[in-house]
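K.L.:
What follows is a predicted structure for the sequence shown.
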Amino acid sequence: MPSAPRPRDCVAVDRRAVEIVEVSPRDGLQAEDVVLGTDAKLELIHRVVAAGARRVEVCSFVNPARVPQMADAEAVLAGLPAVDGVTYIGLVLNRRGFDRAAEAGVTEINVVAVASDTFGRRNQGATSDETVAVFEELAPLAVDAGIRATLTVSTSFGCPYEGEVPVARVVEIARRAAAAGAAEVAIADTIGVA
């Protein structure tokens, strides 16, 4: 069995720096049963930035009926102070979410594509190819609007339903994202198996 490509075989890696994107204000809070108010979210984000985070995924422009924890995405973004060197990121999953994010003044969007069809259907209601196609639609719109577009490939290392995810699938998604104009492609260990 051929071994998986090592990072140095795929991309140029700056081994002197690690960049952490803090996602708790979005990913952490949207999983909670309790819906925090806008002021509490802003306080969390303020503390994360004060602790040194420079890129923070602060909200998700999704259907508020399905994810009530993110219903105040525009208010959260509007309530954030400009801080030199800090980027606030909004997650979008479709064109409607992108339009909301752009109107709210976001400077960076992140789209999640899945490497596993089963996980994609259960989590986002779409296959892997469908989630990548969303990014291929949105990235050029973002670039034209002066918004940085990034993609996170979830279940890159494994899926709770399908098991191991083929490296070739993850590489294919990354290549499609790069061709669409991704400023960055993040490879996510969604379930902790890397």
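P.N.:
Arrived safely.

K.L.:
contacts, neighbours, all on C-alpha from now
P.N.:
Fine.

K.L.:
Report how many residues lie close to Ala168.
P.N.:
12 (other Cα atoms under 10 Å).

K.L.:
Second structure for comparison follows:
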Amino acid sequence: MNNQEKLKVFTDLLRGASWRAVGWRDVDQILELGVLDSHYAFKNLDLFEKKEFKLWLDVGSGNGLNAIPLALMFPDWKGVFVEKNFKKADWLKETLNFLDMHYEVLNFDVRKMVEKPDRYDVITARALFPPNIAFKTLSPLLNKNGFLILFCGKDASVASNKKFKIMTHDYEIDAFGENRKLIIAIKL
């Protein structure tokens, strides 16, 4: 199955999940507002050119957004997906297996990960915590020059920090005219 087919199958799996994996029931909304969100976020952003990332952590990965689309966009990233809820983590493992995608899924509370020695080059999260709490929680898990990327609503922000270069990138989900924002923090 190619990546486009995987995205279509993933959209169908989200819609048919036995639990409410996404709030939208309409296939077009699931596809545009959920599955293709990563594409819209990165389509005019050359953030990763000339960067080589090895270790990626996606937090709050339960329904696979944005983990699965990002994994298809950046196949060289070695990913670990963290989901606190057992049912969601199990569903994500089954979905990845069905799509023949090989990523580690941890059924774990990310707040306990600061006790572990692992550090990551890229950390992504979508609607996990309010942005300032996500920044405070996840930034200790970054390697030097690592990227923390938060998928947020259009009004989101984080406080400045001397140890990070913080940028925002506004983007729009074209088909629905919905405005969103990436908050990107690079550890100095």
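P.N.:
Structure received. Predicted, not measured: the structure shown is a model, and the values here were computed from it.

K.L.:
Could I get the TM-score for this pair?
P.N.:
After superposition, the two chains reach a TM-score (TM-score structural alignment, normalised by the length of structure 2) of 0.34; 111 aligned residues with a Cα RMSD of 5.3 Å.

K.L.:
which SS state does Tyr88 of structure 1 fall under?
P.N.:
strand (DSSP: H, G, I helix; E, B strand; the rest coil).

K.L.:
Just give the nearest non-adjacent residue to it, would you?
P.N.:
Val56 (5.1 Å; Cα to Cα, 6 or more residues apart in numbering).

K.L.:
What of Asn3 of structure 2?
P.N.:
Nearest one to Asn3 of structure 2, counting by Cα to Cα, 6+ apart, is Leu72 at 6.3 Å.

K.L.:
burial measure for the one you found, as a count.
P.N.:
By other Cα under 10 Å, neighbour count at Leu72 of structure 2 equals 16.

K.L.:
Leu72 of structure 2 and Met167 of structure 2: what is the separation?
P.N.:
24 Å (Cα to Cα, to the nearest Å).

K.L.:
oh, I was asking about Leu96 of structure 2
P.N.:
31 Å.

K.L.:
And the two? Which one has more around it.
P.N.:
Taking other Cα under 10 Å, Leu96 of structure 2 and Met167 do not tie; Leu96 has more neighbours (18 against 14).

K.L.:
helices and strands around the strand or helix carrying that one, which ones?
P.N.:
For Leu96 of structure 2, the element it lies in under DSSP states H and E is helix 86-98. Applying 3 or more Cα pairs under 8 Å, 6 or more residues apart in numbering; DSSP states H and E, one finds that helix 86-98 of structure 2 contacts strand 104-107.

K.L.:
and the residue nearest to Asn3 of structure 2, helix, strand or coil?
P.N.:
Leu72 of structure 2 - assigned by three-state DSSP - is helix.

K.L.:
For it, give its distance to Val9 of structure 2.
P.N.:
From Leu72 of structure 2 to Val9 of structure 2 the distance is 13 Å (Cα to Cα).

K.L.:
Then Asn132 of structure 2?
P.N.:
34 Å.

K.L.:
out of these two, which sits in the busier spot?
P.N.:
Val9 (16 against 13).

K.L.:
give me the element that one is part of.
P.N.:
Counting by DSSP H and E, Val9 of structure 2 is part of helix 3-16.

K.L.:
Report how many residues lie close to Ser60 of structure 1.
P.N.:
Neighbours around Ser60 of structure 1, by other Cα under 10 Å: 29.

K.L.:
just Phe98 of structure 1 next, same as before
P.N.:
Neighbours of Phe98 of structure 1 (other Cα under 10 Å): 25.

K.L.:
swap in Arg122 of structure 1?
P.N.:
For Arg122 of structure 1, using other Cα under 10 Å, the count is 11.

K.L.:
Give me the distance between Asp117 of structure 1 and Ala40 of structure 1.
P.N.:
From Asp117 of structure 1 to Ala40 of structure 1 the distance is 35 Å (Cα to Cα).

K.L.:
Would you mind pulling the contact partners of the biggest strand by length in structure 2?
P.N.:
When structure 2 is parsed with DSSP state E, its longest strand is strand 142-153. For strand 142-153 of structure 2, contacts defined as Cα atoms under 8 Å, 6 or more residues apart in numbering pick out 119-127, 131, 135, 138-139, 179-188.

K.L.:
In strands, which of those fall?
P.N.:
Per DSSP E, those map to strands at 120-126, 179-187.

K.L.:
Narrow the residues you listed to those that are buried.
P.N.:
The neighbour count (16 or more other Cα atoms under 10 Å) marks 120-126, 180-187 as buried among those.

K.L.:
from those, which two are the most distant?
P.N.:
Tyr120 and Arg180 (24.9 Å; Cα to Cα).

K.L.:
Between Asp117 and Ala40 of structure 1, point out the one with more neighbours.
P.N.:
Taking neighbours as other Cα under 10 Å, Asp117 of structure 1 and Ala40 compare with Asp117 leading, 21 against 12.

K.L.:
Quick check: the gap between the more buried one and Leu29 of structure 1.
P.N.:
25 Å.
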